[in-house]
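Visitor: Sequence plus the predicted model coming up.
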Amino acid sequence: MPFYHRRTHVNLESTVNPLNLWCGRHVKLIDCSTVSMPDTPENQQAYPQSISQEPGCGFPIASICVIFSLITGAATALAIDILNTNDLKLARRIYQFLNPLDILLGDSAFCSYADFFWISNNGCDAIVRKHNGRCQKLQGGRLVGKNDKILTWEQPKTCPTTLTKEEFAALPNSLKIREIFYSIQIPGFRTKSVTLITTLLDIEAFPTNKIIELYHSRWNVELDLRHLKTSFGMDI
């Protein structure tokens, strides 16, 4: 069940100074979460509680996927389904609400060959953290800067469970993507390595350091979701 809050979203973004956009582009944050609701028969039927809980000992729970505008903080699109619905399946219901030239920023849950193709095919771009399980064959490539390279992402050999055979057959054989890797060093903590992949191939228009800085702002989506759930009393 997707929702699009077009009027509020458009009104807010119309007030934004273009000089404040990231590299002249609107950035949209995407993430998934869960919400609980009163334990009524109707809610239990529509959104059953976790099967790990005994009947009568849990609340109905729904999975949600939300797209927020980075510059306004507004929730622009929402998908709702039963608990444990795959994050990608939820996200694919609301890609349609992205505007041309939007940049979608997400964590590794949204790192998918098919999704990169669909997003770029709709005139948008994506920046996500690399999912090692889905990108095992991303090797080689051409260095275009320090810890920054352009490479070819080959189509998966087998159809993922999140795609139909028709969707899988319609995918191209390969995609050109950009891979950026860097380390986070905090005194007293173990060095953390981060790898991002993106469809933004122009290194002059979208410098390496700007992309790294932008990914750090992904944490805003966690805060936006927490604020939304608290303000509307959706924790319970």
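Guide: Structure received. Since we're looking at a predicted model, the values are computed, not measured.
Visitor: CA only for contacts and neighbour counts going forward, please
Guide: Noted.
Visitor: got the contact list for the residue nearest the centre of the chain?
Guide: The centre of the chain sits closest to residue 106, judged by CA atoms, centre = their mean, with a distance of 3.2 Å. The contact partners of residue 106, by CA atoms under 8 Å, 6 or more residues apart in numbering, come to 29-31, 126-129, 218.
Visitor: Go through this structure and flag its longest helix.
Guide: Assignment by DSSP state H gives helix 219-231 as the longest helix of the chain.
Visitor: The most far-flung residue of the chain relative to its centre: which element?
Guide: Of all residues in the chain, residue 56 has its C-alpha farthest from the mean position, at 34.1 Å, by CA atoms, centre = their mean. Secondary structure assignment for residue 56, by DSSP states H and E: no helix or strand.
Visitor: Could you report the distance from it to residue 47?
Guide: 14 Å (CA to CA, to the nearest Å).
Visitor: Which of the contacts of residue 106 fall within strands?
Guide: 29-31, 126-129 (DSSP state E).
Visitor: All the helices of this protein, residue numbers only.
Guide: For the chain, the helices defined by DSSP H occupy 6-13, 41-46, 87-92, 113-121, 165-169, 208-216, 219-231.
Visitor: so can I have a markdown table of these showing distance to residue 70 and mean neighbour count?
Guide: What follows is the helices of the chain, written out as a markdown table (distance: least, CA to CA, whole Å; neighbours: other CA atoms under 10 Å):
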| stretch | distance to residue 70 | mean neighbour count |
| --- | --- | --- |
| helix 6-13 | 10 | 13 |
| helix 41-46 | 32 | 13 |
| helix 87-92 | 17 | 18 |
| helix 113-121 | 18 | 18 |
| helix 165-169 | 30 | 12 |
| helix 208-216 | 10 | 15 |
| helix 219-231 | 8 | 15 |
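Visitor: Take this one as well and set it beside the first:
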Amino acid sequence: MPFFQQLEDMSSFLDDVHTLDKLKNVLDPTILEQAFEHVGIATVRRRRLPLDAVMWSVIGMSLFRNETVWDIASRLDISLPGKNKLVAPSALVQARQRLGYEAVQHTFQLLAQKTFTTQAFEQWCGLNLLAVDGVSFRTQDNEENRNEFGSDRNQHGEGSYPQIRMCSLMEVSSHLLLDSCFDARRVGEMSLAQGLLPSVPDDSLTLFARGYFSLGLLHEWRKRGTNIHWMLPAKKDLQYQVERNISDNDKIVTLFTTPQARKKFTELPEQITARLITYKIDGKSYRVLSSLTDLMRYPYDELTEVYTQRWEIELGFREMKQGLHQSKYALRSKKPDMVSQELWGMLLAYNLIRIVMIDAIKEDEELTPIQLSFSLSLRHIIAFLITTPLQSASKLPMHYEELLHTLRMFILPNRLPDRKYPRVVRKKPQKYPYKRKMPVSS
């Protein structure tokens, strides 16, 4: 190969490096390399759309929800330079298929693990507060998605849109997702929650919804690592035996497991010790069951307030569906594998936004990430990705600091603790219109 041709190829490669510089400031390229090597798709072939560029196009599908994948590649300027700056739509489709969904999944998990271990989050009694809950997403209505994911059916046999059921583990003080598991709608949230076990960190308290009551799952959660605890509302028909009365509203109880549960969870003992507390809010009584049996370390007065943090994961789901997903009816991909890739890309995009918001509050100790507006932060981060000039890579840190300074101004107003939405019984729909009352003639 002629020397000048080698210089030209090297110059093109360096131009490509600068093209992705602003994206590398948000997502560490070494994480992408580890993910590609883990799933075995790393290649030395020089393509017009390299794997890291394809990864950003998948992330961009959530950041630019109303635009086509072809337009997203143009906005992010992620293709290699050449005669034709834009790539063909068919090339983007083939590139997504070459990337697959496992690389996006592993990138999400590596980024979440690295962020959680390197950042300092708010703690309660020395424990990181986590929450577990489930959510569903609709896919495009076609035969492949219906066979893969399934759908609801009514009494006439007519089905709705195919749905994916997802269960997530979230750090509540920042809304950072630590892990997610999703599958067909026929798979229950209890089964999906077991897939989150490898991502449960030590020194943590996980807040579950009432429907996750399973002594087998809770026991495995407790024994997963060091100082791992759980908490969830107690069922009305909870069967237990009082081991010790601490007070009228605080008890150490023994829960008895069933033979069926011990058959499913082989390490499940016949008895489990737990703590049952009762408290009142606005005259209504609540009961919460937990593994926090150390009375000195976890006093009753603090236990009555911590469970309210579980609702933070609901707000996180709202940010994903209404913020990133823009309340769209269904995911845009049509093939099951591409649906999984798009969903992992949305979770990755959500965490990237949250990580930038975490960076923004580091210089202000009085602020927390959830005090910043997610929607406004999302808009300005997208603007940073598409408008920041790249003439001088040395100025990128300065532009990024300006972005963080801007995000710190988007402080949400304090939540109203006394806001009430009284329950209203909806009027039952009638087959015939309501008859108007005739005026009485005098």
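Guide: Thanks, I have the structure now. All values derive from a computational prediction rather than experimental measurement.
Visitor: Give me the TM-score for these two chains.
Guide: Taking TM-score structural alignment, normalised by the length of structure 1 as the basis, the two superposed chains have a TM-score of 0.84; 222 aligned residues with a CA RMSD of 2.5 Å.
Visitor: What is the corresponding segment of structure 2 for the longest helix of structure 1?
Guide: Aligned by TM-score structural alignment, helix 219-231 of structure 1 falls on residues 311-323 of structure 2.
Visitor: Now the terminal residues of that stretch, how far apart.
Guide: Using CA to CA, the span of stretch 311-323 of structure 2 from its first residue to its last is 18 Å.
Visitor: With stretch 20-33 of structure 1 instead?
Guide: The first residue of stretch 20-33 of structure 1 is 29 Å away from its last residue (CA to CA).
Visitor: Can you tell me what sits against it?
Guide: Contacting residues not belonging to stretch 20-33 of structure 1 are listed as 18, 63-71, 87, 91, 101-107, 205-206, 218, 221-222, 225 [CA under 8 Å, 6+ apart].
Visitor: distance between that stretch and the chain's centre?
Guide: Mean-position distance between stretch 20-33 of structure 1 and its chain equals 10 Å (CA atoms, centre = their mean, to the nearest Å).
Visitor: in it, what's buried?
Guide: By neighbour count on 16 or more other CA atoms under 10 Å, the buried set for stretch 20-33 of structure 1 is 22, 25-33.
Visitor: In contact with the counterpart of residue 269 of structure 2 in structure 1: list those residues for me.
Guide: When structure 1 is aligned by TM-score structural alignment, residue 269 of structure 2 is paired with residue 172. Residues in contact with residue 172 of structure 1 (CA under 8 Å, 6+ apart) are residue 155.
Visitor: The same query, at a cut-off of 10 Å, please.
Guide: Shown in contact with residue 172 of structure 1 (CA atoms under 10 Å, 6 or more residues apart in numbering): 113-114, 117, 154-155.
Visitor: Is it possible to get a markdown table of those that adds distance to residue 83 of structure 1?
Guide: Compiled in a markdown table, the contacts of residue 172 of structure 1 are given as follows (distance: CA to CA, whole Å):
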| residue | distance to residue 83 of structure 1 |
| --- | --- |
| 113 | 24 |
| 114 | 23 |
| 117 | 27 |
| 154 | 32 |
| 155 | 30 |
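Visitor: what range in structure 1 matches the helix or strand hosting residue 357 of structure 2?
Guide: Using DSSP H and E, residue 357 of structure 2 maps to helix 336-360. Helix 336-360 of structure 2 falls opposite no residue of structure 1 when the two are matched by TM-score structural alignment.
Visitor: could you point out which element follows that helix?
Guide: Sequence-wise, the next helix or strand downstream of helix 336-360 of structure 2 (DSSP H and E) is helix 374-387.
Visitor: Which secondary structure elements does that next one sit against?
Guide: helix 21-24, helix 51-63, helix 69-76, helix 336-360, helix 396-407 (3 or more CA pairs under 10 Å, 6 or more residues apart in numbering; DSSP states H and E).
Visitor: The fourth one to helix 396-407, inter-axis angle?
Guide: Looking back up the chat, that one is helix 336-360 of structure 2. Angle of helix 336-360 of structure 2 versus helix 396-407, following axes from the mean of the first three to the mean of the last three CA atoms, to 10 degrees, is 80 degrees.
Visitor: and helix 336-360 of structure 2, what does it pack onto?
Guide: helix 51-63, helix 89-99, helix 102-118, helix 143-149, strand 163-171, strand 176-184, helix 374-387, helix 396-407.
Visitor: follow-up on the earlier one: to residue 141 of structure 1, which of the helices of structure 1 lies closest?
Guide: Closest of the helices of structure 1 to residue 141 of structure 1 is helix 208-216, at 16.0 Å (criterion: CA to CA).
Visitor: The closest one vs structure 2, average offset?
Guide: Once superposed with structure 2, the aligned residues differ from helix 208-216 of structure 1 by a mean of 1.2 Å; criterion: mean CA distance after the TM-score superposition for structure 1.
Visitor: how much does that helix deviate in direction from strand 125-129?
Guide: 70 degrees.
Visitor: Show residues contacting helix 208-216 of structure 1.
Guide: Identification of contacts with helix 208-216 of structure 1 by CA under 10 Å, 6+ apart yields 22-23, 27, 29, 70, 105-107, 127-129, 144-149, 179-182, 194-196, 198, 200, 202-203.
Visitor: want to throw the helices and strands packed on helix 374-387 of structure 2 into a markdown table with mean neighbour count and distance to residue 179 of structure 2?
Guide: Converted to a markdown table, these look like this (neighbours: other CA atoms under 10 Å; distance: least, CA to CA, whole Å):
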| stretch | mean neighbour count | distance to residue 179 of structure 2 |
| --- | --- | --- |
| helix 21-24 | 18 | 22 |
| helix 51-63 | 24 | 17 |
| helix 69-76 | 19 | 26 |
| helix 336-360 | 22 | 9 |
| helix 396-407 | 16 | 25 |
